[in-house]
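In: Attaching a predicted model along with its sequence, questions to come.
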Amino acid sequence: MTQQSKGNIFALLPLLIFILLFIGTGVITQDFSNMPLNVAVIIASAVAIAMNHRGKLSKKIEIFTKGAGHENIILMVIIFVLAGAFSEVARGMGAVDATVNLGLSLLPANLLMVGLFIIGCFISITMGTSMGTVVALAPIGIGIAEQTDIPMALAMATVIGGAMFGDNLSMISDTTIASARTQNTSMSDKFKTNFFIVIPGAIITAIILWVITAGNHVNDLGDYSYDFVKVLPYLIVLIVAILGVNVMIVLIGGTIFAGVIGLIDGSYTGTTFIQAISQGIINMEDIAIVALFIGGIVGMIQHNGGIEYLLQFVKNRIKSKKGAEFGIAGLVSVADISTANNTISIIMTGPLAKNIANEYDVDPRKSASILDIFAACWQGIVPYGGQMLAVAGLASISPLAIMPYSFYPVLLGICGVIAILIGFPQFKNSKTT
């Protein structure tokens, strides 16, 4: 994608308009449904295309559509619709109720969110993908919220928190690979450094979840009876995903497996099974379209110099080693807020971060960790990120309702800031190259 060499602050206007429309309207009116996400993103897209008046309209539309058609955006859209199909088919054959009842029979209500968070951490660190974790665990979180006093937004934020834990640490995560490679350090060294920085945040998150759900009670479900066969779709999906199978294959296979169980036990006929798949896809269409438009907006912002402006703005304010580490954190933060994609933000800012790290003697293990930590932090917070859109779509709630419960992403960022302030960890030997 073509990008102007000179930064341009005005190129950020579409993103600002989108945020003001989506969030500002809700704050002013106290009702976030007054400005639907799809309307806000279309208005911002129109502004993005209208900017740079010297360019031909056809050329600007081409740039917008290339951004919307970026391979990561299209992959995200496909995952959205497949996740919707799996979620609806599994729900229709009773998998959610069975899984929730199983959990309720094993854990008290005040430990359900803690358990969900820990499971999410484990799955994401073994899978290496936050999106895969989100679409696998969100239906279970929804079921737990429906059968307890736990707010739906809290359950979805817990799923995202667990997903971002592993996305930030996993040895097979694309963000770990990108951050380690751009900083010229090994993934195992990056993992060790990163782990000790963020683990306090995970522990505090678990404690917070335990405390705030201590008074919750479970709805009267009798003896919490469940058919273990109906739990198998989720169990198989999680196991297969952990083994490293592509998330699209996992979701397609899970949908078919859940449908076959439903056909055997009479929950579905051939027609109702197909209708459930269709309904699941329809449920995610709105979110998928929003993701496409956001990709187009980011493409226009990048072409017009908005991303370049942000990167240079941060770089020009670095004066010391500690400032360099905060500068690297700021670089990847503004990139992720602008692109809503943590992998792209790391790839985009990694080379510049490496130059800064070399100039100010920042250990590459630390710079790689900072890149990944702050990219994951903001990715778990921004209401227009893929993970947030996915769980909001599955749960039929506003992404903004989830944000106040984003304990782990916030604590992830706080841990990163503290590590920079106190110079943690101390390295016995520098690996700066």
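Out: Yes, it's here.

In: okay, CA-based contacts and neighbour counts for the rest of this
Out: Will do.

In: hang on, isn't L154 packed against L400?
Out: No - contact criterion C-alpha atoms under 8 Å: L154 and L400 do not qualify, at 11.6 Å.

In: So for the two, which sits in the more crowded spot?
Out: L154 (23 against 20; other C-alpha atoms under 10 Å).

In: show me what contacts the more buried one?
Out: If you count contacts by C-alpha atoms under 8 Å, 6 or more residues apart in numbering, L154 has them with I402, Y405.

In: where does it sit relative to S124, distance-wise?
Out: 19 Å (C-alpha to C-alpha, to the nearest Å).

In: Now stretch 16-31: buried residues?
Out: I17, F18, I19, L21, F22, I23, T25, G26 (16 or more other C-alpha atoms under 10 Å).

In: Among these, which ones are in helices?
Out: I17, F18, I19, T25, G26 (DSSP state H).

In: want to try JSON lines for the residues you listed, with distance to K60 as columns?
Out: Listed next are these as JSON lines, based on distance: C-alpha to C-alpha, whole Å:
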{"residue": "I17", "distance to K60": "19"}
{"residue": "F18", "distance to K60": "19"}
{"residue": "I19", "distance to K60": "22"}
{"residue": "T25", "distance to K60": "28"}
{"residue": "G26", "distance to K60": "31"}
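
In: for comparison:
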Amino acid sequence: MSVDIKKRHIPVWWAVLPLAIMITAMVLTIVVFKGEPHIPLIVGTTVAALVAWKNGYAWTEIEEMMFRGIRLALPAVIIIMMVGLTIGAWVGGGIVATMIYYGLKIISPSLFLVTIIIICGLVALTVGSSWATMGTIGVAGMGIGMSMGIPAPMVAGAVISGSYFGDKMSPLSDTTNLASGLTNTDLFDHIKYMFYTTIPGLIIALIVFFFLGRNFGSGKIEQGGISQMMADMQANFVISPYLLLVPLTVILLVALRVPAIPAIAVGVVMGFFSEIIVQGDTISNALAVLQNGYTIDTSNEMVSELFNRGGLMSMMYTVSMTIVAMTFGGILEYSGMLQAMMDQLLKVVKRTGSLIASTIGACFLTNATCSEQYISIVVPSRMFASVYKEKGLQSKTLSRSLEDGGTLTSVFVPWNTCGVFIYGTLGVHAFAYAPYAILNFSVPLIALFYAFTGLTIAKMKNANQNETNRKIESAQ
């Protein structure tokens, strides 16, 4: 049963305390003791609960704050589990091996990084999910790139850049719809307005990865290693072009506006039967792969690293991380601690440039504190809507800033659900791929450039200003 939470004022110095302790514990645990981020977040949650209790909240209210935070993350938890099932089914069914095999035959090493950005971008644009793209095409891309001798962080950066470009520009994306909906902005106006920051970011990423890829031309990689890997894949899997119908079917379903989860479920079922019918495995083994992931015994370390993965249980680290992070984020948001910190940030807002910069900064701060990109869109949208109205800015200016600062920067926080998901799926830590997630950090920088120069900033016309104000006020 839901419990009503009566808002209480929390001084900013109290609000900052849980965040400061959590970050300190996170640095000590990860950097010094080489541990995992769960315990620091639990420490932060404990301190946040004590601060809330000290400022007058009852334990039932604090529990409700945590439950609300977890409920907000449940859609992400479902996607995480579906991706784990997909990876297991597609590895066991030989689908990933087939994509890697033909990718190695077709794609030039020097153009691989550019190619994988474009492919991931197109798939994410069609599917509307960066996570689904990274969990399928991205996994295969990691295998192809690493087989060509390209460092894993560099490949991961290209996969992330392409996946987030497609996700950001897709009308099927949950974050894209969330940002436009919360700001009362027409969805396609929102997407078209994001072209000004996202397309230049994509061009920068393509140029950088084009020059990086030149270091991995055919004359500079170990061709014998690739040939051996292809031979090992043929020895362990049935490689067939017909297996490519599985990912193509999923893409087609989403293109026909089938919701992402049912479409991914179809891919899981097709992968499951591919393992039984095409690969000749037993139903018992195929079920075990869905649960615990695929295991392969080979002397080729690269093949073992690529194909020993997937399954529902492989995502439990990410699921537990998501739940722990959202308990912390739930207390910070619903107790008003996050609001107290944001209010201090708003005091420095004087001009349009500082307003947009504050929005992007607030989105990143929310990503770091609440560990969830959805909250990084929801909370700043509530806080800044009236300020954008007062400054005479169109709502799409706010919606674009939320995406530039919230959606894209989530990948840089190792304990954010996005950072954890990428680590669990692509096997690369956020600190390692961060320098190569070029689109993700170039777009916020472009947005800041526009903010302080006034370029592409959409201001309200007098004719429709009152109507826009009314819509914003009715949504709050």
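Out: Perfect, thanks for sending it. Keep in mind that this is a model prediction, so the values were computed, not measured.

In: Can you give me the TM-score here?
Out: TM-score of the superposed chains, computed with TM-score structural alignment, normalised by the length of structure 1, equals 0.89; 428 aligned residues with a C-alpha RMSD of 2.7 Å.

In: residue ranges of the helices in the stretch 201-350 of structure 1, please?
Out: 228-242, 247-265, 270-303, 306-315, 321-339, 342-359 (DSSP state H, counting those that start in this stretch).

In: Which of those helices sits closest to A180 of structure 1?
Out: Across those, A180 of structure 1 has its closest neighbour in helix 342-359 (9.2 Å, C-alpha to C-alpha).

In: outside of that closest one, which residues touch it?
Out: 174-175, 178-179, 182-183, 311, 324-325, 328, 331-333, 335-336, 339, 362-364, 367, 371-372, 375-376, 379, 432-433.

In: same check, this time on stretch 402-420 of structure 1
Out: 153-154, 156-158, 160-162, 164-165, 197-198, 200-202, 205, 322, 325-326, 370, 373-374, 376-378, 380-383, 388, 392, 424-425.

In: Mind giving me the ChimeraX command for buried ones among these?
Out: Filtering the contacts of stretch 402-420 of structure 1 down to the buried ones (16+ other C-alpha under 10 Å) takes a single ChimeraX command:
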select :153,154,156,157,158,160,161,162,164,165,197,198,201,202,205,322,325,326,370,373,374,376,377,378,380,381,382,383,388,392
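
In: Among the contacts of stretch 402-420 of structure 1, which lie within strands?
Out: Among the contacts of stretch 402-420 of structure 1, no member is found in strands (DSSP state E).

In: Among the contacts of stretch 402-420 of structure 1, which are located in helices?
Out: Using DSSP H, the contacts of stretch 402-420 of structure 1 in helices are 153-154, 156-158, 160-162, 164-165, 197-198, 200-202, 205, 322, 325-326, 370, 373-374, 376-378, 388, 392.

In: I figured M148 of structure 2 was touching G224, is that so?
Out: No - counting by C-alpha under 8 Å, M148 of structure 2 does not reach G224; the two are 10.4 Å apart.

In: re earlier: next, format the buried residues of stretch 16-31 of structure 1 as TSV and append distance to A68 of structure 1.
Out: Converted to TSV, these look like this (distance: C-alpha to C-alpha, whole Å):
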residue	distance to A68 of structure 1
I17	18
F18	16
I19	18
L21	20
F22	20
I23	22
T25	25
G26	26
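
In: and of the residues you listed, the nearest to H70 of structure 1?
Out: F18 (20.1 Å).

In: can you tell me which residues contact the closest one?
Out: Taking C-alpha under 8 Å, 6+ apart, one finds A40, V41, I43, A44 in contact with F18 of structure 1.

In: If we use 7 Å, what do you get?
Out: By C-alpha atoms under 7 Å, 6 or more residues apart in numbering, the contact set of F18 of structure 1 is A40, V41, A44.

In: same thing with V362 of structure 1?
Out: K321, T432.

In: Quick check: the aligned residue for it in structure 2?
Out: When structure 2 is aligned by TM-score structural alignment, V362 of structure 1 is paired with L393.

In: cool, and A375 of structure 1?
Out: With TM-score structural alignment as the criterion, A375 of structure 1 matches G406.

In: wait, that match sits on C363?
Out: Yes - counting by C-alpha atoms under 7 Å, G406 of structure 2 does reach C363; the two are 4.7 Å apart.

In: can you pick the most crowded of the contacts of F18 of structure 1?
Out: V41 (26 neighbours).

In: In a helix, it, correct?
Out: Yes - the assignment for V41 of structure 1 by DSSP: H, G, I helix; E, B strand; the rest coil puts it in a helix.

In: Not counting its neighbours along the chain, what's nearest it?
Out: Leaving out its chain neighbours, the residue that sits closest to V41 of structure 1 by C-alpha to C-alpha, 6 or more residues apart in numbering is F18, at 5.9 Å.
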